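Sequence and predicted structure are below.
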Amino acid sequence: MAELKIKRAGIIGMGPVGAIIASHLQKAGLDVAICDLDKIKMNLIRTEGLMLEGVIKKKNFFKNIFTSIEEFESYKPDILFVSVKTTHLPQLMKNIAKLDLPDTPVVCAMNGIDVEKIVSSEIGEARTMRMVINFAGNLNAPNVVNVTFFIPPNYLASIDDSLTEAAEEVAASLNSVSLETKVVNSFEILKCIWEKTILNASLSALCAVGRMTIKEAMNNPDTIELVEQIIMEAVEVAAIEKIKFEDNFIRKCLRYLNKAGNHFPSLAVDLLNNRPTEIDYMNGKIVEYGRKHYLRTSLNLTFTNMVKAISNKNYTSTVQTAKTAVSQSNMAKEFISKHENGNIKYCFLGVDLGSAYTKFSVIDDNENVIFQTAIKTLNRDRLSVRHVIDALKSEYTFNNVCATGYGRKHILDADVVKTELNCSAMAVSKIFPGAKNIIDIGGEDIKIIKCNSEDKIENFYLNDKCAAGTGSFITEVAERADIRIIEMSDLASKSEYSKSLNSFCTVFAKTEIMNWLFEGLPIEDITRGIYLSILNRILKLRIDPLSPIYLIGGVVAYHPYLRNLLMEKFNKEVQILNNPQFTVSYGAALYAKESFVKKDFNSTEVKI
């Protein structure tokens, strides 16, 4: 066998797919560098190794472990694999395109139709390859993957056939360690992509909506009938796109699905954890191509819309999708090592365990913030928080820890526990003492906190009966209007429209949005109307017009136009705190310091 040209491989994204590929390429003798922006995960891989369990069992240690994309410039990989959520891919590819790696091929090892086009739009077709994965797994721990099945082969292709030789080398390496991979041409890979997407689409949304594992769905005659109909719709769409399957394809799909394990598909896991899903590149793409040819795809449309309707994403999840790589990288750069800060005598940690994200703030003895970050809140709250706290303890010596948020009682490291209301008031009062209104717009509720001149909570108001006017409300109605979240404030600032949505109910509000669209209302006016409805919801709660107003929470960080509306309404200055998404965790850190100084962990707090 001739000497291989591909000797160094980079893997970006250490989810189940990236972990499995990295483990096998290293076993095949390649020099492998792995990259993930989750510093906690990468520290665990560095110290404990990367473990595969289930139908494939391996344990690997890696020499090159990166937590930023830029590190690949000096590593100079011969090939890059990207295996991330499709919602993260556009920003990731923009970052890769900036690297000084002009000839490095990029393999898109992901699910979904047309995802390789996101890659080629940034680096060109001549550098783009697509891999269709026929294995699956889930995370038992950040560095432990349970491989649930592998039904060979995987498929690999250059999307313009110019990198066939490179594809053959990669396949040979994977085949040498029993991860069977077949090289196909640019036309054949399209059929493979559609086949795999149809398999994913047939069950992923169904399991997500029905909260069933794949095995549970395939053991139920009623759901099997739905699966078969979803596949039939997709096959019709594929046929119009000149992608033909054999006559027994549907039977073959059902046989394949029957071999799957008793686990949730990744889309269902994302939905259950309030994370953005990849539905747009699965059932959503089948619907999109069906519309292109005026072909009805009723079941695929139903499940696409149901997943979007019940996803309950808070706004933070939405803005993180395309920008996660950037935001997490920036957070990592805020980390200040204990060796660089030898003058720090005391450190205090505040943890805000929210429904979608857990936020961490570390302050020094002068109450200066020296570190802040956020991680997605998983079902295994204690496990994910435990890893972060352990990593922070390796950098800082904490004199006290304060926990807040809905999951505050689950943080076993906490020396003191406080409500979000107390922590919000503490943080804002530290910067702006005196009487005030604090408006906290979150993903699922709005809180108004009224503080007196002594910074004590005098009263508070909460819209806890539904999510109207919150981040999830914004997300749902913006999706219906096809408005990019990041552009909303700019669009609204160009309008003088005075009507708001009449309904606070998300379902009815989305119907109103459709009526506005049918009436031809400009997108700028629709956006302002959405914001006006949120303003009206805030005004239903009680704000003291004589006291200053301060805005906190993740929503206001990305919707500054809400500040403009409040200033217009009250004819006074309204301020947004710096890094408002971390206000509550900062307040918790201040409480940690206060309780340490007073040696009193039983201070009075407002109870909700």
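Looks like it came in fine.

going forward, measure contacts between C-alpha atoms and count neighbours the same way
Noted.

just the strands in the stretch 151-300 of the chain please.
154-158, 181-183 (DSSP state E, counting those that start in this stretch).

Please name whichever of these is nearest to residue 504.
strand 154-158 (48.1 Å; C-alpha to C-alpha).

The residue lying closest to residue 499 once chain neighbours are set aside: which element?
Setting aside the residues directly before and after it, residue 499 is nearest to residue 529 in space (C-alpha to C-alpha, 6 or more residues apart in numbering), at 5.7 Å. Here residue 529, judged by DSSP states H and E, is contained in helix 523-540.

Next SSE downstream of that helix?
Sequence-wise, the next helix or strand downstream of helix 523-540 (DSSP H and E) is strand 549-552.

next helix or strand past that following strand?
Sequence order places helix 554-558 as the next helix or strand after strand 549-552, per DSSP H and E.

And the contacts of whichever helix or strand comes after that following helix?
Toward the C-terminal end, the helix or strand that comes next after helix 554-558 (DSSP H and E) is helix 561-570. With C-alpha atoms under 8 Å, 6 or more residues apart in numbering as the test, helix 561-570 has contacts from 489-490, 492-493, 531-532, 535, 545, 551, 556, 573-576.

can you state the direction angle for helix 561-570 and helix 523-540?
Direction vectors for helix 561-570 and helix 523-540, defined by axes from the mean of the first three to the mean of the last three C-alpha atoms, to 10 degrees, enclose an angle of 60 degrees.

Show me which positions of helix 561-570 end up buried.
561, 562, 563, 564, 565, 566 (16 or more other C-alpha atoms under 10 Å).

What of stretch 34-53?
Neighbour counts using 16+ other C-alpha under 10 Å place 34-46, 49-53 of stretch 34-53 among the buried residues.

Can you tell me what sits against that stretch?
With C-alpha under 8 Å, 6+ apart as the contact definition, stretch 34-53 has outside contacts at 10-14, 19-20, 22-23, 57-62, 64-69, 142-147, 325, 328-329, 332, 387-388, 391.

What about the residues you listed, which are in helices?
Counted as lying in helices by DSSP state H, out of those, are 19, 20, 22, 23, 325, 328, 329, 332, 387, 388, 391.

Pasting the second one now:
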Amino acid sequence: MAMEEEKGTLKVGVVGMGPVGQILAVHLKEAGAEVIICDHNKDLVKLIRKEGIHLEGKMAKQVMVDHAFDSIGELAGQFPDVIILAVKVYHTRTVLEELRIPGAGSPFVICAQNGIDVEEPVIDEFGEHRTFRMVLNFAGNLARTNAVNVTFFNAPNYIASVDDSQGPFAERVADLLTRAGLDTVTIDSFSLVDKVWEKTILNSSLSALCGITRLTIREAMEQPGMAEIIEQVIGESVQVAKAEDIRFGDNFVKLCMRYLRKAGNHFPSLAVDMMKDRQTEIEHFNGQFVKYGRKHYVRTPLNLLFTNMVEAHTRKGASLTPPEPLALAGMFALKDTGALREESPGSHFVGVDIGSYYTKLSVVNEAGEVVYRELLRTLNRDKNALHGALEDIKGRYEVAAICASGYGREHFPGADTTKTEVSCAAFAIDSLYPGRKNIVDIGAEDIKLIRAGDGGKVEDFYMNNKCAAGTGAFITEVAERAEIDLRTMSELAGRSEAMKELNSFCTVFAKTEIMGWIFAEMPVEDIAKGIYLSVANRIYKIRMETGLPIYLVGGVIAYHPYFKTILSERFGQEVVIPDQPQFIVSLGAALYARKYAEQEAATPGPPASEQKERA
């Protein structure tokens, strides 16, 4: 700290609170800098003000930043010494325009972004002498709105002044980051170009591929066919680099493949953008190799293919893929690595819950213990993702039987047996909490209330599937009208003392009612709670046997934990949310698969037709 005190505290503004921005903000603050963050998401900014930023996974840290704003103007008004851009490249010019505030001065600007030539807009605005570029070798994804799961860090990072005129300042920033454990090295501008191209080659080799195939980096590298394509893209890009007089070592392609094999089990940022139908940075990835290839008459068919496919996907937009109202940012596909057991002897049993929006898979061993879980988006016209997931599971474990459940269970040819969601939910909960009970399952398009007896036997159930009232789809549509971020909706509702609820359960009328609340300037916290109240009261009015424990399951419960609070108040007893509630039905299906295999072993012969449960 003595060095920082001697020079005076560095005032750093970080624009963009995605994983990169949050990771940099935490380390700079830990090293003694004054950190000012800015993000357009007002709910996120409020949460950071209240709870700070958390890092998990490969790095375990927590800090409270000095200032948090949701407008660039407020950040600029703090007169930071340097501004770090951690936003998508296509937002850079908008950010720079908002930084044009009289009297705000001209801070240094560091581009903490991926891609070739991303610093050009900053140079145009501030000049080369005030522009810096970083090459980052860490990655992560959002565990929660203000928490990042850091998946890997292959040290060091690199930083340089783009015209080499501000080397001492680059060293000062590098020293701060290194002091906090985020090792960063200062290099000259020529070495910077080499590092930028090297990192972009790595990103371009598989980002688009992962977005198209829905494979994580690790999954893509583990499949020989995909790895071969990745290697060819790298080789093609290296030829463009050579034409631009950027040289790498003789074993560069092999080193790239080795680096990628060490990458985490996560999706590249561009792939996540594709899967969420957002604009991508493909222009600065594969698109740059196409551009420079044309300049030097170097053919780049693979880079051109991926560039055009991603751009076509972007133009097509949401019509390519079904809606995903229950998804958290970055949570398109999930491998539950905490439950994953690479070495698990004996037979295993797979449960598949094919829902209207998501497909959940659970694998149990002979003891009924969960060894693997996976979440995939249900693709109406594409069964490859599910097929690939099952093949991966079969490659890891000895699979004895598969049970399918959910809306799509009858259209899944790989199942040995099928069971309804109601039966599976009751069977799974009974394995965790024996005895008679009530189960509330709030799904994307229906609500189920189940009364289950001993052994998971279904005694009675009610299902609301006539309309979307009170379902996940209802919550999503009404929340979107109120411009409430689903990721922070529970946290917002928890801060409200209001008891006003929506009068209408019809989505159309409810959205109109929400507009009235907005015009009346009702606080967003009260609106969030009002939406939850309306759903909770609808559930409460459904006849349910009193005196029994109540368990909440389903994807909506997983993403809206405030239901535990509000339903506990309504029923006058504590309701319980089991671990991983979105996987309860697939767990029940896996346990039924185990039961099916045991019955088959006891009575040899072809599977009985009655094993296919239609009810």
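Arrived safely, thanks for sending. Bear in mind that the values here come from a model prediction, so they are computed numbers and not experimental data.

After superposition, what's the TM-score here?
The TM-score (TM-score structural alignment, normalised by the length of structure 1) is 0.56; 392 aligned residues with a C-alpha RMSD of 4.2 Å.

for the helix holding residue 529 of structure 1, packing partners?
helix 471-480, helix 488-492, helix 561-570 (3 or more C-alpha pairs under 8 Å, 6 or more residues apart in numbering; DSSP states H and E).

Stretch 218-233 of structure 1: how far from the chain's middle?
The offset between the C-alpha centroid of stretch 218-233 of structure 1 and the centroid of the whole chain comes to 29 Å, using C-alpha atoms, centre = their mean, to the nearest Å.

Kindly apply the preceding question to stretch 437-444 of structure 2 instead.
Using C-alpha atoms, centre = their mean, the distance from the centre of stretch 437-444 of structure 2 to the centre of the chain it belongs to is 25 Å.

coming back round to it: out of the contacts of helix 561-570 of structure 1, who has the most neighbours?
Comparing the contacts of helix 561-570 of structure 1 on neighbour count, residue 551 comes out first with 25 neighbours (neighbours: other C-alpha atoms under 10 Å).

That residue contacts residue 440, correct?
Yes. Judged on C-alpha atoms under 8 Å, residue 551 of structure 1 makes contact with residue 440 at a distance of 6.1 Å.

any common contacting residues for those two?
Common contacts of residue 551 of structure 1 and residue 440, defined by C-alpha under 8 Å, 6+ apart, are absent altogether.

mind listing the helices in the stretch 1-150 of structure 2 by residue range?
Listed in chain order, the helices of the stretch 1-150 of structure 2 (DSSP state H, counting those that start in this stretch) span residues 2-7, 19-30, 42-51, 72-76, 92-98, 120-126.

buried residues in the fourth one?
Buried residues in helix 72-76 of structure 2, counted by 16+ other C-alpha under 10 Å: 72, 73, 75, 76.

That one aligns to what range in structure 1?
On structure 1, no counterpart of helix 72-76 of structure 2 exists by TM-score structural alignment.

Repeat that for the last one.
Under TM-score structural alignment, the alignment places helix 120-126 of structure 2 onto no residue of structure 1.

Tell me which other helices or strands that helix touches.
For helix 120-126 of structure 2, the contact count by 3+ C-alpha pairs under 8 Å, 6+ apart identifies helix 92-98 as packing neighbours.

hmm, 10 Å instead?
Taking 3 or more C-alpha pairs under 10 Å, 6 or more residues apart in numbering; DSSP states H and E as the contact definition, the neighbouring helices and strands of helix 120-126 of structure 2 are helix 92-98, strand 108-111, strand 131-135.

Residue 481 of structure 2 is nearest to which of the ones you listed?
With distances scored as C-alpha to C-alpha, the stretch of those nearest to residue 481 of structure 2 is helix 92-98 (25.3 Å).

How far does the closest one sit from its chain's centre?
The offset between the C-alpha centroid of helix 92-98 of structure 2 and the centroid of the whole chain comes to 26 Å, using C-alpha atoms, centre = their mean.

Stretch 92-99 of structure 1 too?
Relative to the chain's own centre, stretch 92-99 of structure 1 is displaced by 19 Å; criterion: C-alpha atoms, centre = their mean.

what's the matching range in structure 2 for it?
Counting by TM-score structural alignment, stretch 92-99 of structure 1 lines up with no residues of structure 2.

neighbours around residue 135 of structure 2, how many?
Other residues near residue 135 of structure 2 number 25, with proximity taken as other C-alpha under 10 Å.

my guess is it meets residue 196, correct?
Yes. The pair residue 135 of structure 2 and residue 196 passes the contact test of C-alpha atoms under 10 Å, sitting 6.3 Å apart.

quick revisit: can I get the buried residues of helix 561-570 of structure 1 in TSV including distance to residue 91 of structure 1?
As requested, those are exported to TSV (distance: C-alpha to C-alpha, whole Å):
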residue	distance to residue 91 of structure 1
561	25
562	27
563	28
564	29
565	31
566	33
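
With respect to residue 580 of structure 1, which of these is nearest?
Of all the buried residues of helix 561-570 of structure 1, the one sitting nearest residue 580 of structure 1 is residue 563; the distance, using C-alpha to C-alpha, is 12.9 Å.

what span of structure 2 lines up against stretch 234-241 of structure 1?
Following TM-score structural alignment, the aligned partner range for stretch 234-241 of structure 1 in structure 2 is empty.

helices or strands up against the helix or strand containing residue 385 of structure 1?
For residue 385 of structure 1, the element it lies in under DSSP H and E is helix 381-395. Using 3+ C-alpha pairs under 10 Å, 6+ apart as the contact test, the elements touching helix 381-395 of structure 1 are helix 39-48, strand 347-353, strand 357-364, strand 369-376.

Of the ones you listed, which is nearest residue 289 of structure 1?
For those, proximity to residue 289 of structure 1 was assessed by C-alpha to C-alpha; strand 369-376 is nearest, at 33.0 Å.

Next, the mean deviation of the closest one compared to structure 2.
Between strand 369-376 of structure 1 and its aligned partner residues in structure 2, the average distance after superposition works out to 0.8 Å, using mean C-alpha distance after the TM-score superposition for structure 1.

all helices of the stretch 51-200 of structure 1, in order?
Remark: helices of the stretch 51-200 of structure 1, listed N- to C-terminal, are 72-75, 89-97, 115-123, 164-175, 186-210; assignment by DSSP H, counting those that start in this stretch.

angle of the helix or strand residue 34 of structure 1 falls within against helix 39-48?
Taking DSSP H and E as the criterion, residue 34 of structure 1 maps to strand 31-35. Orientation check (the same axes, to 10 degrees): strand 31-35 of structure 1 against helix 39-48 gives 150 degrees.

Next, count neighbours for residue 155 of structure 1.
Every residue meeting other C-alpha under 10 Å relative to residue 155 of structure 1 is counted, giving 23.
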